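In: all I have is the shape, not the residue letters:
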C-alpha cells in the first residue's frame, strides 16, 4: 500500500513539472527578431480641397447714445426692431437671426486737457445672421444699414457640410503619403505595400471659416455693397507607416 502511495505522488510531481515546462517555454529566436527588427518608413501626407462657400454669417449691430440711459435704450430698441424687420423682409428667416450681444454703459468725451466734456450712456445691440444665399450678402448689409444698423463686422464664409470635402482631402493625403514613401524607399530598391499604421493627424470635419472685410459704401455699378466670398481650403493630414 505504501509503495502505491509513493508511486502516485511521483506521477503527480511529474505532471506538475510537465505543465510548468510548457508555460515557461522560451520565445523562439525567430519570433523575437520579428518583434524587434521590424523596419518602418514613417511619412506625413497632406491633402487639400478648394471649394466655394455656400453659407455666410454676419454680425450686425445698432449703437445709440444719450445722456439719459432709458432714452438710449428706447432708441436702440426702436432701431434694432426696424433692422430685424427689414432683413426679414429681405429673406432672412427668424430662426437665422440670433442676438449675440447687448450692453449698456456710461461713457465720456474729453477735452484736449483731459477734462470731462460730455457724459452719456451708450447701448450696443448685436445680432448674428445666417445667410444661405451667398449672393445676397451685400444686399442684406445695405438693407440693414438703411434700416438703422451702424455696425457691421465679422463676416464669415463657410460650407454647410464640409465632411464630404474632408473625406476627399483625406484620400489625397493618403496618396501624398504613398508618393513620399515610394520616393524614399526607391533609394534602397523597395516599394511600399499596405501600410502597417495610419494616423489621422488633422482631426477634420469641423466647420472651416474664411473671414471677409466689409466696406460700407455703395458701388453704383454693382448696386450693393461689394462682398467677395472667395474660396475655402479644406485640409487633411495623415501619418502613415510602411514596413520593408
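Out: Thanks, I have it. Being a predicted model, the structure only gives us computed values, none of them experimental.
In: CA atoms for contacts and neighbours, from now on please.
Out: Fine.
In: could you pull out the strands for this structure?
Out: For the chain, the strands defined by DSSP state E cover 40-51, 55-66, 97-110, 116-131, 151-158, 197-200, 210-212, 232-243.
In: this is the other structure I want to compare:
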C-alpha cells in the first residue's frame, strides 16, 4: 500500500507540474501609429513693424502707427478680435561705438518693435491680407503656418488607426512566436503630433502679390498596448 501511495503521489506531482507549465503567462508590448491627412482650413500669421528714430517717442509712435494700420486692415478683412493678438512690444537704444576703441559708446537713436499674430480662417484671402499688411508698413514677417480649426475629429480617427495598427502587430507577433494572445492589460497614448504641412504647389490668391502654398496637414497618433500571452 505504501508503494501504491507513493506512486500516486508522484503521478499527482507530475500532473501538477505539467499543468503549471501549460499555464505559463507573459506579456507582449507593442506600439502602433495612425496617420490622417487633411487640407488645412486656417492659417496663423505673425507680422509686425520695427522703426528707428532719434527719440524714443518718435520710434514708438512710428511703430504704433504701423501696428494700428495693420489691426485696422485685419478688421476690414473680417478677422474677429478673438483671432488677433499683439505681443513682443519692445523699445531699446541704438548704440554707436559700442565696443569700439575710439570713445565711449553713445546712444544714436531708438528702435521700437511690435508684433501682431492673427488667425485667418478665409484662406482664399490670405495672400491678399499679407500683401495689404506689407502695404500698410509691416516690415517683419515672423511666421506663417497652416493648421486645422477643429482637429479633434481627425485626431480621434488617427487614434483609432493607431490602436488597430498595434492590435494587428500583436496578433502577428503572437502567431509568429507560437503563443496565444490574451487580454489587454493596458493602453497608453504616446502623443499626438501635427507636423508642418507638406507644400504641394504654389497657389496665388486673387489680386494678391504674395504666393501661398496651402498643402496638407498630417495628424499622427501613437499608442502602446500591453497584452497577456500564454503558451498553448
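Out: That came in fine, so what should we check first? On a predicted model such as this, the values are computed, not experimentally measured, just so you know.
In: can you point out the buried residues in stretch 134-146 of the second structure?
Out: Along stretch 134-146 of the second structure, these residues count as buried under the neighbour rule (16 or more other Cα atoms under 10 Å): 134, 136, 137, 138, 140, 141, 146.
In: in the second structure, which residue is closest to the centre?
Out: In the second structure, the residue lying closest to the centroid (Cα atoms, centre = their mean) is residue 194, at 3.8 Å.
In: any idea how far residue 90 of the second structure is from that residue?
Out: Noted for residue 194 of the second structure: a distance of 31 Å to residue 90 of the second structure, by Cα to Cα, to the nearest Å.
In: could you report the distance from the nearest residue to the residue nearest to the centre of the second structure once chain neighbours are set aside to residue 156 of the second structure?
Out: If the residues on either side of it in the chain are set aside, residue 194 of the second structure comes closest to residue 219, at 4.7 Å by Cα to Cα, 6 or more residues apart in numbering. The spacing between residue 219 of the second structure and residue 156 of the second structure, counted by Cα to Cα, is 10 Å.
In: again with residue 211 of the second structure
Out: 33 Å.
In: same check on residue 91 of the second structure?
Out: Counting by Cα to Cα, the gap from residue 91 of the second structure to residue 156 of the second structure is 45 Å.
In: the more surrounded of those two?
Out: Each of residue 91 of the second structure and residue 156 has its neighbours counted (other Cα atoms under 10 Å); residue 91 has more, 19 against 16.
In: list the contacts of the alignment partner in the first structure of that one.
Out: Aligned by TM-score structural alignment, residue 91 of the second structure pairs with residue 104 of the first structure. With contacts defined as Cα atoms under 8 Å, 6 or more residues apart in numbering, residue 104 of the first structure is in contact with 73, 121, 122, 123, 124.
In: returning to that earlier point: make JSON lines from the strands of the first structure and add distance to residue 7 of the first structure to it.
Out: Converted to JSON lines, those look like this (distance: least, Cα to Cα, whole Å):
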{"stretch": "strand 40-51", "distance to residue 7 of the first structure": "57"}
{"stretch": "strand 55-66", "distance to residue 7 of the first structure": "88"}
{"stretch": "strand 97-110", "distance to residue 7 of the first structure": "90"}
{"stretch": "strand 116-131", "distance to residue 7 of the first structure": "90"}
{"stretch": "strand 151-158", "distance to residue 7 of the first structure": "85"}
{"stretch": "strand 197-200", "distance to residue 7 of the first structure": "57"}
{"stretch": "strand 210-212", "distance to residue 7 of the first structure": "87"}
{"stretch": "strand 232-243", "distance to residue 7 of the first structure": "56"}
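In: return the distance of the nearest residue to residue 101 of the first structure once chain neighbours are set aside relative to residue 58 of the first structure.
Out: With Cα to Cα, 6+ apart as the criterion, residue 101 of the first structure has its nearest non-adjacent residue at 5.0 Å, and that residue is residue 126. Counting by Cα to Cα, the gap between residue 126 of the first structure and residue 58 of the first structure amounts to 10 Å.
In: great, nothing more from me.
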